[in-house]
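> Show me how the following folds:
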Amino acid sequence: MTLETLFATLIPTYLVLIAYGIVRGRRRQLPSQVRLGSAIVMVLIPPVGILLALYATGDAALIARWSVVALAMFVAGIGAALLTEFTARRMS
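Have a look, this model is predicted:
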């Protein structure tokens, strides 16, 4: 499996799991502070893990190419969490 295929599989799965986690937290009627904390953890851990794995390789070219993708993944995760929270609030 190439790195491109891995990211093409990982990023949509990451975004779906964020949306699922937000909706599940609202469905369980968790307090807003708990939902916010879990959303931060869901959004933050995978990109940080990817960045750490990239830095562990020590390959400067690989880090330069794929760290931008990991940071974009983080931004997309924040957007997905905000949009899901907004939409879930309107639908319930």
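> Could you use CA atoms for every contact and neighbour count after this?
Noted.
> you'd agree Val23 is up against Thr87?
No - contact criterion C-alpha atoms under 8 Å: Val23 and Thr87 do not qualify, at 9.5 Å.
> So for these two, which residue has more residues nearby?
Taking neighbours as other C-alpha atoms under 10 Å, Val23 and Thr87 compare with Val23 leading, 19 against 12.
> what's the closest non-adjacent residue to the more buried one?
The shortest distance from Val23 to any non-neighbouring residue, by C-alpha to C-alpha, 6 or more residues apart in numbering, is to Ala88 (6.5 Å).
> One more, so I can put them side by side:
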Amino acid sequence: MTLETLFVTLVPTYLVLIAYGVVRGRRRGLPSQARLGSAILMVLIPPVGILVALYATADAALIARWTPLALGMFVMGAAAAWITDFTARRIS
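This next block holds a predicted model:
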């Protein structure tokens, strides 16, 4: 699987799961601290997992190609979680 194919598959799935998790936490009536904690975990775990796996391979070329993707996933995930929570607050 090429980097581009994995990017097109992995990142949208990651963002959809974050949005689903934020909305599910709100529907369950979790307090804001619990929703924030779960959103942080949802945003952090996949990029950190990718970075740990990359550094475990010790392949410099692979690390150079995937590190910006993992950091971008973190930024996009945080933005998606915030936008979803903001929108869900306004709608419900």
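> post-alignment, the helix or strand harbouring Pro12 of the first structure versus the second structure, mean distance?
Assigned by DSSP states H and E, Pro12 of the first structure belongs to helix 3-27. Aligned to the second structure and superposed, helix 3-27 of the first structure gives a mean residue distance of 0.8 Å (mean C-alpha distance after the TM-score superposition for the first structure).
> Could you pull out the buried residues of that helix?
Phe7, Ile11, Tyr14, Leu15, Leu17, Ile18, Ala19, Gly21, Ile22, Val23, Gly25, Arg26 (16 or more other C-alpha atoms under 10 Å).
> And the third one, how far from Met73 of the first structure?
Computed with C-alpha to C-alpha, to the nearest Å, the distance linking Tyr14 of the first structure and Met73 of the first structure is 9 Å.
> and what of the first one?
Computed as C-alpha to C-alpha, the Phe7 of the first structure to Met73 of the first structure distance reads 10 Å.
> just so I have it, where are all the helices in the second structure?
Applying DSSP state H to the second structure gives helices spanning 3-27, 32-57, 60-91.
> The second one: average distance to aligned residues in the first structure?
After superposition onto the first structure, the average distance of helix 32-57 of the second structure to its aligned residues comes to 0.5 Å, using mean C-alpha distance after the TM-score superposition for the first structure.
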